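[1] My questions concern the predicted model and sequence given below.
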Amino acid sequence: MNTPVKILIVEDEMLIAANVSLELTSLGYEVIGIIPRGEEALLHIRENQPDILLLDINLKGNLDGIEVATEMQKEFDIPVVYLTANTDDAHFNRAKETRPYAFISKPFKKKDLQRALELTLTRLASEKEEDSSNEGIEEEFAVFEDALFVRFQDKMVKVPIAEIQYIEADRNYCRIHSLNKEYLLVLSLKEMEDKLPKNHFIRIHRSYIVNISQITEIATTHLVVNQKALAISKGFKKDLLKRIQTV
């Protein structure tokens, strides 16, 4: 590696963190910090962004590792690799919502750490190639008063806004879920959000935009659209409740 990949370790067991740091350094990575608390990690990331965030799930303090990843992803698009002794379904399902690049179980082996990071870098390189190949493609969709025209099988088709249920991030793509069909578009969810009519759609999670008229239930951590439960991030829930009150 010409320029070492910068990794931030967020781990509250300092012996483990020191061991991880030594292994990373021996593998040629640059450790830019060892942080024991989630709140401190968020401050550190804002000042010195790493290339990869190596994050323990079960942190002490106000934020666990999953909450740290969720908060970080509101501002930055940094790959997350979880280092954890928690392998139960509840933790895994929560962590999965943050779309991590890998999981490393504690106690870890150097080979596990090495392979997880190599896979992460391979995936990052692949995503950059996809970004480059998508430059200059034709417009993926157009917005009209009551419908979107979206690219589907080399043609533009009309999708009434009333039939769109939600839109889901799918790596560098986004997937429109309508009543009768799904449409995969070559653009990010953020690009989609910027163009959608705000009176019909709202972002509820880094992975989801919903059609407000399709919401049938709002719970503490999720909402329901056509019997499909979609996670709500804390940072978006306040805006959602405001919008619901004014509709």
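    Here it is on my side, so go on.

[2] hey, let's count contacts and neighbours off CA atoms from now on
    Will do.

[3] now the one helix or strand Leu24 maps to: how far from the chain's centre is it?
    When secondary structure is defined by DSSP states H and E, Leu24 falls within helix 14-26. Relative to the chain's own centre, helix 14-26 is displaced by 26 Å; criterion: C-alpha atoms, centre = their mean, to the nearest Å.

[4] Outside of it itself, which residues are in contact with it?
    Contact partners of helix 14-26, identified using C-alpha atoms under 8 Å, 6 or more residues apart in numbering, comprise 9-11, 30-31, 34, 36, 110.

[5] what's the farthest-apart pair in these?
    The widest separation within the contacts of helix 14-26, taken as C-alpha to C-alpha, falls between Pro36 and Lys110 and amounts to 21.2 Å.

[6] And those two? Which one has more around it.
    More neighbours sit around Pro36 than around the other of Pro36 and Lys110, counting by other C-alpha atoms under 10 Å; the figures are 20 against 13.

[7] In contact with the closest residue to the more buried one other than its chain neighbours, which residues?
    Spatial nearest neighbour of Pro36, excluding adjacent residues (C-alpha to C-alpha, 6 or more residues apart in numbering): Asp12 at 4.0 Å. Taking C-alpha under 8 Å, 6+ apart as the definition of contact, the neighbours of Asp12 are 35-37, 56, 59-60.

[8] what about 7 Å?
    Contacts for Asp12 were tallied using C-alpha atoms under 7 Å, 6 or more residues apart in numbering; they are 36-37, 59-60.

[9] Please report how far Ile218 lies from Phe76.
    Spatial separation of Ile218 from Phe76 under the definition C-alpha to C-alpha, to the nearest Å is 27 Å.

[10] Show the contacting residues for Leu230.
    The contact partners of Leu230, by C-alpha under 7 Å, 6+ apart, come to 222-224.

[11] In addition, the following structure is provided for comparison:
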Amino acid sequence: MHIINVLVLEDDDFEAVILKEYLEENHFNIVKICNNIVDAIEIYHTQTIDFIIIDIFLNGKPDGITFAKTLLKRTRNVTPFLFLTGHAERSIFENAKVTHPHGFVLKPFNEKELVYTIQLILNKHNRSIEDNTALNDNSSVPYFFKKNGVFYKILPKDISFVEVEGRYCKIITLKTNFISQYTLTDFHKQLPSFFLRVHRNYVVNANKIKEVHSKDNLIVLENNQTITLGRAYKNTFFDHYKVIR
């Protein structure tokens, strides 16, 4: 399970201690608690951050809003964040709203309120990513493969891997195989983004991977089929994942 890395921007030491306690008790990893936006920006761009908690007022100024605006300018896909504030004035809310925060939590807050809000934001954010990925990948659009005069309907998710077959390529599914007149490189371009080139002879459905034996350069699929992980593709392959050691 991936641990959620949290960046906190909070200048009140007492509030920072409470946040640290609440988050760690609920298995979040606090990467850093910053009390100014300069440090927060540096941490954001040098560490892996999954979620940000931002106090709107730092040293009496709405620097939290400034920090959020900076993220919008510098980053295309902003990490989900929520604002903390002890100010309930409408003007503060309207000013903060232009940064499109994923949520607001008013001080004083309790543990469940904070944690549930974060979990709801992350669930919504993840669903949005999954929906966009599915839309962009066209992963629900089927292929029709011809074999012995019959056209077989196959969804991309049902393809385990694709391998070189002479000048063409072979599509492997759990039930049967097909030969395409595309080269492996050209057929890979037709596939959704969850298909990874792992060898000059193989493209693999990442969702079918069960294990990776790094020392042996071997990929094990759900059906216990094995695929060679090419040395030239190894670094690129692991770039698609967050490796927890």
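    Received it, and whenever you're ready, just let me know what you need. This one's a predicted model, so the numbers in the text were calculated from it and none came from an experiment.

[12] And the TM-score between them?
    A TM-score of 0.53 describes the superposed chains when it is computed by TM-score structural alignment, normalised by the length of the second structure; 136 aligned residues with a C-alpha RMSD of 1.6 Å.

[13] Would you tell me which helix is longest in the second structure?
    Scanning the second structure for the helix with the most residues, using DSSP state H, yields helix 111-137.

[14] Off-centre distance for that one?
    Taking C-alpha atoms, centre = their mean, one finds the center of helix 111-137 of the second structure at 10 Å from the center of the full chain.

[15] Which positions in it come out as buried?
    Counting neighbours by 16 or more other C-alpha atoms under 10 Å, one finds that the buried residues in helix 111-137 of the second structure are 114-115, 117-118, 121-122, 134, 137.

[16] Can you list the residue ranges for helices in the first structure?
    In the first structure, the segments counted as helices under DSSP H are 14-26, 38-47, 65-72, 89-96, 110-133, 189-195, 234-246.

[17] Mind checking those helices for the one nearest to Glu182 of the first structure?
    For Glu182 of the first structure, the closest of these is helix 189-195, at 15.0 Å, according to C-alpha to C-alpha.

[18] Against which helices or strands is the closest one packed?
    Identification of packing neighbours for helix 189-195 of the first structure by 3 or more C-alpha pairs under 7 Å, 6 or more residues apart in numbering; DSSP states H and E yields no helix or strand.

[19] That helix corresponds to what range in the second structure?
    Aligning helix 189-195 of the first structure against the second structure (TM-score structural alignment) gives no matching residues.

[20] what about Val143 of the first structure, distance to Gly65 of the first structure?
    Using C-alpha to C-alpha, one obtains 38 Å as the distance from Val143 of the first structure to Gly65 of the first structure.

[21] Between the two, which is the more surrounded one?
    Under the neighbour definition other C-alpha under 10 Å, Val143 of the first structure and Gly65 were set side by side, and Gly65 has more, 24 against 15.

[22] Quick check: the more buried one vs Glu217 of the first structure, distance?
    When distance is defined by C-alpha to C-alpha, Gly65 of the first structure is 28 Å away from Glu217 of the first structure.

[23] likewise Asp194 of the first structure?
    Applying C-alpha to C-alpha, the value for Asp194 of the first structure to Glu217 of the first structure is 25 Å.

[24] and those two? which has more neighbours close in?
    When neighbours are counted by other C-alpha under 10 Å, Glu217 comes out ahead of the other of Asp194 of the first structure and Glu217, with 12 against 9.

[25] what sits against the more buried one?
    Neighbour list for Glu217 of the first structure: 223-224 [criterion: C-alpha under 7 Å, 6+ apart].

[26] which position in the second structure aligns with it?
    With TM-score structural alignment as the criterion, Glu217 of the first structure pairs with nothing.

[27] Check Ile78 of the first structure too.
    Counting by TM-score structural alignment, Ile78 of the first structure lines up with Thr79 in the second structure.

[28] ok, its match touching Asp50?
    Yes: using C-alpha atoms under 7 Å, Thr79 of the second structure and Asp50 qualify as a contacting pair, with a distance of 6.2 Å.

[29] which among the contacts of Asp12 of the first structure end up buried?
    Among these, those scoring as buried are 36-37, 59 (criterion: 16+ other C-alpha under 10 Å).

[30] could you redo those as CSV and give each row distance to Phe103 of the first structure?
    Listed next are these as CSV, based on distance: C-alpha to C-alpha, whole Å:
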residue, distance to Phe103 of the first structure
Pro36, 19
Arg37, 19
Leu59, 15
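
[31] what stretch of the first structure does the very next helix or strand once past the longest helix of the second structure fall on?
    Tracing the chain C-terminally past helix 111-137 of the second structure and defining elements by DSSP H and E, one meets strand 143-147 next. On the first structure, no counterpart of strand 143-147 of the second structure exists by TM-score structural alignment.

[32] Lovely, talk soon.
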